[in-house]
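Student: got a sequence here, can you build the structure:
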Amino acid sequence: MPAATQPFGHLLKTLDKLIEDRFTSVLELHRLSRGQWRLLSVLAATQSTLGQLDEAMASFPDQSTRESSDVFLEPLLSGGLVAEKGGVFRLTDAGRTEYRRAREDLEGVRDATVQGLAGGEYDRTVRALEKMIDNLTEPE
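Tutor: Sure thing, here's the model as predicted:
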């Protein structure tokens, strides 16, 4: 196996930044924040109350969505992508269309990320990263 040309940590940070930058660029083209995208994703699967949306948002690991869902809902409501009736939120037809378009563009980023990897190489890489995380995770 050839020697790595860059330190492992540097490669991970570089890849993470590139993926984040590409995702952010795609979302900006659709005039969506990461939090708004996540709400659209939840609502594409099921109608939800504000409490259910807050719970779904809390399951995401980063800090950018720690605010209440209503902060992200307001622009979606005023933009006609989400509607509310009786405390239950759902995607409108325009919201479903925008969600589908953004999802397709984000899938393009995912496809570009793994382009050129041999069969099974992505899965092996993910398993290796999961093992490294397990190795360094402190027992609770």
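Student: going forward, measure contacts between C-alpha atoms and count neighbours the same way
Tutor: Noted.
Student: so how far is residue 114 from residue 121?
Tutor: Going from residue 121 to residue 114 by CA to CA, to the nearest Å gives 9 Å.
Student: what's near enough to touch residue 75?
Tutor: Under the criterion of CA atoms under 8 Å, 6 or more residues apart in numbering, residue 75 has no contact partners.
Student: to compare with the earlier structure, here is another sequence to fold:
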Amino acid sequence: MHRLEVVMAVHRPIGYWLVELDRLINQRFDEDLASGRLTRRRWQVTHSLADGPQRADDIRHALDTFWTDDSEWPTELAGLVADGLVSDDGGMLSLTAEGRITHDQAFVRIAERRRQFAEGISDEQFAATVRTLQRMVENLGGAPNSEIGEPQRAR
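Tutor: Sure, this is the predicted structure:
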């Protein structure tokens, strides 16, 4: 890396790095899932069922944040059932044998991507980064503009 590139990288604000990291995480995970004929939503449902059968309502509620509109859940569920990945026995969902294989293969790809993601970062550094991001979210999560004052230190 050239000196100018290093200087430019250092001066980029945290928002840049958060957006770029989010973009890369989504892009790489979507690539990994697509290679197993899964979408992010299908992965979330199959992964939720990996430990055993669950009620459809519980899965829907647990993943509610990810649905952009009310029609997504029934469409995704119907697709998973039609493709033979999930069985629906009166509202009790479970992975089929094919669903288990599809999930497990995707899990291996995702585990490898997560290892790549954290390469060169110690467990302590990773935990500290997560704690720092969590704290930033907590700091901004409940602070309306009127409560924001002058910064106490440079960020």
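Student: so what corresponds to residue 11 of structure 2 in structure 1?
Tutor: Matched by TM-score structural alignment, residue 11 of structure 2 corresponds to residue 5 in structure 1.
Student: in structure 1, mark out all the strands, start to finish.
Tutor: Ranges of strands within structure 1 are 48-49, 82-85, 88-91, based on DSSP state E.
Student: roughly how far does the match of residue 11 of structure 2 sit from residue 13 of structure 1?
Tutor: 15 Å.
Student: of the two, give the one with the bigger neighbour count.
Tutor: The residue with more neighbours, out of residue 5 of structure 1 and residue 13, is residue 13; 11 against 7, by other CA atoms under 10 Å.
Student: and residue 39 of structure 1, how many neighbours?
Tutor: Neighbour tally, residue 39 of structure 1, other CA under 10 Å: 24.
Student: now for the closest residue to it other than its chain neighbours: which residues touch it?
Tutor: Nearest residue to residue 39 of structure 1 in three dimensions, chain neighbours excluded: residue 53, at 7.0 Å (CA to CA, 6 or more residues apart in numbering). Counting by CA under 8 Å, 6+ apart, residue 53 of structure 1 makes contact with 39, 42, 69.
Student: what of residue 104 of structure 1?
Tutor: Counting by CA under 8 Å, 6+ apart, residue 104 of structure 1 touches no other residue.
Student: how close does the aligned partner of it in structure 2 sit to residue 29 of structure 2?
Tutor: Mapped onto structure 2 by TM-score structural alignment, residue 104 of structure 1 lines up with residue 108. Note on residue 108 of structure 2: its distance to residue 29 of structure 2, by CA to CA, is 12 Å.
Student: equivalent analysis for residue 60 of structure 2, please.
Tutor: 21 Å.
Student: please apply the same query to residue 3 of structure 2.
Tutor: 32 Å.
Student: kindly report the same for residue 141 of structure 2.
Tutor: From residue 141 of structure 2 to residue 29 of structure 2 the distance is 27 Å (CA to CA).
Student: with residue 51 of structure 2 instead?
Tutor: 21 Å.
Student: could you do residue 38 of structure 2 as well?
Tutor: 10 Å.
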